[in-house]
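[1] below is the sequence, then the predicted model.
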Amino acid sequence: MKADIKDTTHAVEAAAVMRLLEGRPRLLALGEPTHGEDALLDLRNELFRQLVEQQGYRTVAIESDCLMGLVVDDYVTSGTGTLDEAMERGFSHGWGASAANRELVRWMRAYNDGRTASERLRFAGFDGPLEITHAASPRRALTALHGFLSAHVDADLLPCTADTLDRLLGADDRWTDSAAMMDPARSVGQSAEAGRLRLLADDLVALLEAGAPHLTTTASRDDWDRACLYGRTAIGLLRYHYWMADASPARMTRLIGLRDQMMAHNLLAVAERSPALIHAHNGHLQRDKSTTRMGGTLLEWWGAGALVSARLGEEYAFVATAVGTIRHQGVDTPPRDTVEGILYALPQDRCVVDAPRLATALDGTRPAPRVSPWFGYAPLDPAHLASGDGIVFLKDVPQS
């Protein structure tokens, strides 16, 4: 059996990843089992550079705020602003402070220098404007969409004025109140104003879609794409705020699922533009149902990867990242009967694994699930082994 398992592993390089796939998928997703470890992000950068240079991928999309990501895209495509500004204003979740993320953005800008528009790399955040503690105000998305339409369609067709939007939105801190995440009564998402904004957002997006034959010829492709992004984000945020105000037992399942729906819609839009490399947590990108425990309750939902895979089929590929140890977080040598333990026993410090072949090599024996002593790390679920396209395994994660 050991020889068979060894036969499922390869060197960590783009060519090995591509050999796991039938062809070049439109979206190639690389997951990670934990956030904030630069060793994993350095590995991502290495693979993504090779996949750009060897396979022609032209967009890099990561689990970060889709609107903030526009700042990074402007910097890498045209040099707008500075690298420091892109890192400070272009990432959510505090990830602009990561040295590995900074290196990714620096490399993308250097790659684009002197290249034609069609050859340049693009950057995208594909998460909603959401943090663990709160959701953003829909102001930016709604007003930007209204501004685009005001510049391109007859004013009589607009469902409201900019002043009406401003009045209904009110102060942004009403929307971003962190107490609303745990107390539905603090949310404004089901107020009369929010209800009116949901209807107006729907009308604005309908107007955008109805005018597509005209708008896609009179506006630049980038302006059109951004208007569509503003529309998706406005509707997604208003829907998210609505369910933040819900007090039913399904509230958190709804919110987690809505976040991944926003991610999926953004990924499908990215796929329409160019072949893209995706990076996020394994739980968002896997094809199987995602699960987490919150306050002792098990939550289940379909993640972005499952939703996109249902739409794109073989044009979506998912490679998980797995690790052996994260000792500085208390994650020590994995038990030998887990997936991570089996891979940890191999001589390589890192490898690309053919996940379906590994499942076959185990001769029908399902490894035991690994239990993490640290909430920030999610081991591979052995039940999902055969449904992924591959695994990138890193034996030991050093402290960043």
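    Ah, there it is. Numbers count the residues shown, from 1 in each chain.
[2] can we go C-alpha only for contacts and neighbour counts from here?
    OK.
[3] all the strands of the stretch 1-150 of the chain, in order from the start?
    Along the stretch 1-150 of the chain, counting by DSSP state E, counting those that start in this stretch, strands occupy 9-10, 27-32, 59-65, 122-127.
[4] just those: most buried one?
    strand 122-127 (a mean of 27; mean count of other Cα atoms under 10 Å).
[5] tell me how far that one is from the chain's mean position?
    Distance, stretch centre to chain centre, for strand 122-127: 8 Å (Cα atoms, centre = their mean, to the nearest Å).
[6] whichever helix or strand R239 is part of: what's the following helix or strand?
    R239 is part of helix 221-244, with elements assigned from DSSP states H and E. Next helix or strand after helix 221-244 toward the C-terminus (DSSP H and E): helix 251-273.
[7] second structure for comparison follows:
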Amino acid sequence: MTTDLKETIRPVDPAAVMGLLPASPRILALGEPTHGEGTLHAVRNELFRQLVEQEGYRTIALESDCLMGLLVDDYITGLDGTAGEDAAGASAEDELDDVMARGFSHEWGAFPGNRELVRWMRSFNAGRPASDRLRFAGVDGPLEITAAASPRQALTALHGFLAERLGTGLLPCSGDALDSLIDPDDRWTEPAAMMDSSRSVGQSAEARELRLIADDLVALLGAHAPGLIAASTPAEWERARLYGRTATGLLRYHFWMADTSPARMTWLLGVRDTMIAANLLALAERGPVLVSAHNSHLQRNSSTMRMWDHPMLEWWGAGALVDAELGAEYAFLATAVGTIRHRGVDAPPSDSVEGLLYALPGDHHLVDAGRLAASLGEHLPDARVSPWFGYAPLDPAHLASADGIVFVRDAEEH
């Protein structure tokens, strides 16, 4: 068994990754079993750097708010023509501080690994022509664990884009009417709504009208696409489509926040991943994409989760949805970890998948998932049980559906 396992491992580098795949994928997804661990971010950053430099990837996407991510994209591409040419001293760090604070959701701008990634992306772009610059994107909806954002930003931006180019005659309502239906924002972001559907505004008369308005605005984008494209820069058109996807997805999410049926949580999980998938597919239209998110969002298998007093929930994650569209042009590398000792996750059981990989020498490896699954045969080990809710061990039944596994022996605080 040990000999067979040694034959499945490779270095974590672009040549080894591409050697596992039939062709260079349009979307290369790197999952993670937990969020925020410095060692995992360091491995991700190095692999993404090499893939950018050696394989020509020019978009890096993270599991963060797609609208907030526009600020990060502006920063690293240097829309003012100064990408990588920061002012000296504290002012440059202050600017980066602001981007990390306002450009990420889930407070993930505070993670040092994400900060280093953004810093490197901006430096990479220094002196490059716009056509060759690295781009950043958030692919998640404007969603937090206990709340969802107001639809104001997406709806008003889309309304303004159309009003400027088509005039107001075709629009389903005025800007003032739109503001009136949305006001006030804090009723949309009510934290108690996640646990108590009666606290959600998502099925109010105003929210239902806004869903119809959003649908009409998106329909206008499609019906007038030739003229709108001609009257816009590629970036303006790309962002208008993003606003449309986000407005309709966010209003759908709020609708199901207010639902009282047993299907409520399955709908919420599905809507979120549908938004992630749509954002990924849109990014892939402009070129190859590297994306990092939780394994459960990126895997090809259906995802499961147990929440509060709900029975086991099951839905199709973004990776499964994208794979259904792209087939071999989508590739998925799961990340597995041996220990996260500062979280109480000690050495894995020797008969778990993580335990078998943990027994091999080296700090981290790329594992041929298909060969590993074949070497294990029909009698797969039981899944590891995590003592910490924030870490999801690898499901042995999912091995054969991953293109590879990045195994990190010990995740340490950075």
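    Cool, the structure landed. Only a predicted model underlies this, so the values are computations on that prediction, with no experimental measurement involved.
[8] re earlier: mind putting the strands of the stretch 1-150 of the first structure in TSV, distance to Y344 of the first structure included?
    As requested, these are exported to TSV (distance: least, Cα to Cα, whole Å):
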stretch	distance to Y344 of the first structure
strand 9-10	12
strand 27-32	17
strand 59-65	28
strand 122-127	32
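[9] so for Q399 of the first structure, which of those sits nearest?
    strand 27-32 (15.8 Å; Cα to Cα).
[10] average offset between the closest one and the second structure?
    Following superposition, strand 27-32 of the first structure is found to deviate from the second structure by 0.2 Å on average (mean Cα distance after the TM-score superposition for the first structure).
[11] for that strand, name the packing helices and strands.
    strand 276-281, helix 282-285, strand 316-325 (3 or more Cα pairs under 8 Å, 6 or more residues apart in numbering; DSSP states H and E).
[12] if we can go back for a sec, tell me the angle the helix holding R239 of the first structure makes with strand 122-127.
    For helix 221-244 of the first structure against strand 122-127, the angle by axes from the mean of the first three to the mean of the last three Cα atoms, to 10 degrees is 10 degrees.
[13] which part of the second structure matches helix 221-244 of the first structure?
    Mapping helix 221-244 of the first structure onto the second structure (TM-score structural alignment) gives residues 234-257.
[14] same check, this time on stretch 166-175 of the first structure
    Under TM-score structural alignment, the match for stretch 166-175 of the first structure is residues 179-188.
[15] in three-state terms, label the residue lying farthest from the centre of the second structure for me.
    Taking Cα atoms, centre = their mean, the residue of the second structure most remote from its mean C-alpha position is G169, at 37.0 Å. Here G169 of the second structure is recorded as coil under DSSP: H, G, I helix; E, B strand; the rest coil.
[16] again with K395 of the first structure
    Recorded secondary structure, K395 of the first structure: strand (three-state DSSP).
[17] now do the one 4 residues further on
    Taken by three-state DSSP, the conformation at Q399 of the first structure corresponds to coil.
[18] helix, strand or coil for the residue nearest to it when sequence neighbours are not counted?
    Excluding the flanking residues, the one nearest Q399 of the first structure by Cα to Cα, 6 or more residues apart in numbering is H328, at 6.3 Å. Judged by three-state DSSP, the three-state class of H328 of the first structure is helix.
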